[in-house]
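A.B. asks: Return a 3D structure for these sequence lines:
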Amino acid sequence: MSGTTERGATERKHSNLSLSLFAALFIFLLALPTRAASVDDQFRSWLQSDLWPEAKAKGISRKTFDEAFIGVKPNLKLPDLVMPGEKPTTPEKQHQAEFGPPGAYFAEKTVRAVTAGGRTRDSANARVLGLIEKRYGVPGEVLLAIWGRETGFGAAKMPYDAFEVLGTKAFMSTRKDFFRTEVLAALEIVERGLAPVNAMKSSWAGALGQPQFMPTSFLKHAVDFDGDGRPDIWNSTPDVLASIANYLVHYGWVRGRGWGTEVIVPAKVSCSLEGPDQGKKIADWVAMGIRRTDNKAFQASELKAEGFLLMPAGRSGPAFIVTPNFYVLKQYNTSDLYALFIGHAADRIARGDATFTASWGPVGDLHRSDIAALQRALEAKGYDVGSADGLPGFKTRRSIGDWQAKNARAATCFPDAALVTALK
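C.D. replies: Down below sits the predicted model:
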């Protein structure tokens, strides 16, 4: 009897627990749409009481504002959002090309898609590219490389409503101020008749059209090169290419100079000499023993000009002497690897599919949090790493090299797991 009683009590206990769990789950599920509705309501209130007054003060009409946001709700699937009333969180582990193996960024399949497509479009758009280069001084192959890298020469679709993306991010992202400026610029584009509301399609980050311009960049750099009265970076190839050229010129593209060339750096030349703030005349780099991998001499005009050492994988990958134009390419995307990809692809579009002479070593593959910890350790020792953001930029790379040299280690100028452990 006692066993039966105990079993019955246990069964009733489990039954009650199951009912409690079911009730809690039911309540949670009921709360989900309520929470979403609450966010929607807060978003609509923010639009009218916060964003609209500023838009009005900037000359945006009520008609434009209402058309832009009719039916728009916050897209909670976008990245880097912070729910109202909550604090932002940082993922513990992250993987991106800037802190993964650098060589992966230059997968031949990816590079060849841009270069093959670029050569095809070079022939098809030769006249337009010639006119653009004459006006802006930017070689056509550079424009083609950016166009191909950004949107696959326009093949990548822009599936998002720009006002949904920009509005959501201005309301609840980790960079509210940045996206507030951008959504107001997007409204200005429509207000000025530069694009209708239904044409404002973007990426998940709010970048517009085939060149992937943020709205502020559109207003500054978009060009009507086909002469139809408005800059159309969604559909007009001449406008797309000329707008990219205008962007690069704005940031200082030097007519008549390339972006850089691959070189061999002797062991006696420290990898910690890299960076845009440590430039030398190319003749001085040559005097230090640096030479081109193709064994060609630098042109006399180049020898007199300034060049910069670039070693994006430290001693475990190709090295380059780059010109100021390389850093103009970085204005399009702040990654060294992105700018190098564009320069390399442009060379291959113009001269054929020659890969880098040096190979990429098996380095990288660290979590961003690991690199950030390494950067903080270097900062504590007085090194300038730029910022402890988990991205091994040139300041981090050369700080690593300096620390290694001072601690009787071979200077590699790139983070690895053993280095993270040694600096903890």
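
A.B. asks: Going by C-alpha atoms from here, please, whenever you check contacts or count neighbours.
C.D. replies: Fine.

A.B. asks: all helices for the stretch 51-200 of the chain, in order.
C.D. replies: 52-57, 62-69, 108-124, 126-136, 140-151, 162-172, 176-191 (DSSP state H, counting those that start in this stretch).

A.B. asks: The ones you listed: which one's closest to Arg292?
C.D. replies: Nearest to Arg292, of all these, is helix 140-151, at 21.0 Å by CA to CA.

A.B. asks: Proceed likewise with the subsequent sequence, for comparison:
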Amino acid sequence: MLLLSFLSSPASAQSIDAQFRAWLEQDLWPEAKANGVSKKTFDAAFSGVTPNLKLPDLVLPGQKAETPKKQHQAEFGSPGSYFAEKTIGAVTSGGRARAGRYGKTLAAIEKQYGVPGGVVLAIWGRESGFGAAKIPYDAFEVLGTKAFLATRKEMFRTEVIGALVMLEKGLARKAAMKSSWAGALGQPQFLPTSFLKHAVDFDGDGVADIWSSTPDTLASIANYLADYGWVKGRDWGFEVKVPASVSCALEGPDRGRAISEWASLGVERVSGKPFPRHELKAEGFLLMPAGRNGPAFIVTPNFYVLKEYNESDLYALFIGHGADRIAGGDRQFSGRWGKVGGLYRSDVAAMQRGLEKLGYDVGGADGLPGFKTRRSIGDWQARNGEAPTCFPDAGIVKALR
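C.D. replies: Model prediction:
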């Protein structure tokens, strides 16, 4: 209500506009200049740009940052909704159609970067609908607003400088610099710094074009994953059955063990097949995105490389599962998602603060139930004589607020 009241005042909006222009000239411009950006490029980038106060996760002048009540990103919402057949089906059917069309290109990309074509296609489909999605925002409006007002100002400041460098070097035209509400660009949805680090020219025309070149888009995605350590020849993970004797609190990338050891504990693939022989001695990690209320997985380091693209467990799982379906045909997970994800983000944050007071490392009280929060819940439940579920619910929130 306070936010709506503030924004309803024309004088307040005008004041923010004035503060924004002053910030551009007095604060951002000197840093842009130090990074080789000309005044001509800087002024052209921000010509006519005013703060977009409808963007999420903003903190207006004089206000205090608070955990949002609701979750804006689908990747951190209800798992069942995120894996709706309509959504993942569109990615996998579209991916299979393009696997044949771009077969030679994908084979060349896999040979060079080691990333399977199905993974690249799944990311392309998820990020931009294979290039068909409308990306409506002016990147400088989004990045400028967020660098000035967002909860993560420093991150977006780095990105807006990166976008200015792209313009200065002629790597993109301002008219092409359309972004998502988070400032991501082009068909692979790269932030500007990711473009500068990972975008490649794969069609040989001398330009890394992630807006209109399919070979450049696909190769840039693969190069991104390779740069973050994709291990050639390893899978991303396997859906498994986890016996009650194996605690869900063992989840996490810092609690890995040989896949053969997981198997010796009774963890087995839902398909009934043994784990691939070449994977047995390699490290694997328990992943239970909904705790005991959904499917479980043993994932490899490649899963965490996928998380470098988007830090959500559900996103990385969607890409891995989508890649499997593109290669092997549509099939759903064997495990079913329970009714989870209905809590307000602010309630989860309050629960996390309660766990922190008890000495638990929940990964930060951000309202997002990541693996550190999930396993902390499981440990707390076990200590209090409850069967661990490793996922927040209304009762746990009430007990820990």
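
A.B. asks: Can you give me the TM-score here?
C.D. replies: TM-score of the superposed chains, computed with TM-score structural alignment, normalised by the length of structure 2, equals 0.94; 396 aligned residues with a CA RMSD of 1.8 Å.

A.B. asks: Compile the helices of the stretch 51-200 of structure 1 into a markdown table and extend it with columns for mean neighbour count and distance to Pro101 of structure 1.
C.D. replies: Converted to a markdown table, those look like this (neighbours: other CA atoms under 10 Å; distance: least, CA to CA, whole Å):
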| stretch | mean neighbour count | distance to Pro101 of structure 1 |
| --- | --- | --- |
| helix 52-57 | 14 | 44 |
| helix 62-69 | 16 | 42 |
| helix 108-124 | 17 | 14 |
| helix 126-136 | 16 | 35 |
| helix 140-151 | 24 | 19 |
| helix 162-172 | 26 | 30 |
| helix 176-191 | 20 | 30 |
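
A.B. asks: Find me the equivalent region of stretch 244-259 of structure 2 in structure 1.
C.D. replies: Using TM-score structural alignment, stretch 244-259 of structure 2 corresponds to residues 267-282 of structure 1.

A.B. asks: so how far is the first residue of that stretch from its last?
C.D. replies: 18 Å (CA to CA, to the nearest Å).

A.B. asks: distance of His250 of structure 1 from Lys424 of structure 1?
C.D. replies: 43 Å.

A.B. asks: the more surrounded of these two?
C.D. replies: In terms of neighbours (other CA atoms under 10 Å), His250 is the more surrounded of His250 of structure 1 and Lys424; the figures are 13 against 10.

A.B. asks: List the contacts of Trp337 of structure 2.
C.D. replies: Trp337 of structure 2 makes contacts with 79-80, 290, 293-295, as judged by CA atoms under 8 Å, 6 or more residues apart in numbering.

A.B. asks: between the residues you listed, which has the most around it?
C.D. replies: Ala290 (26 neighbours).

A.B. asks: Would you mind putting the contacts of Trp337 of structure 2 into a markdown table with distance to Pro10 of structure 2 alongside?
C.D. replies: What follows is the contacts of Trp337 of structure 2, written out as a markdown table (distance: CA to CA, whole Å):
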| residue | distance to Pro10 of structure 2 |
| --- | --- |
| Pro79 | 40 |
| Gly80 | 42 |
| Ala290 | 45 |
| Asn293 | 48 |
| Gly294 | 48 |
| Pro295 | 50 |
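
A.B. asks: Checking those against structure 1: which ones persist?
C.D. replies: Retained in structure 1 by both residues aligned by TM-score structural alignment, their matches' CA atoms under 8 Å are the following of the contacts of Trp337 of structure 2: 79-80, 290, 293-295.
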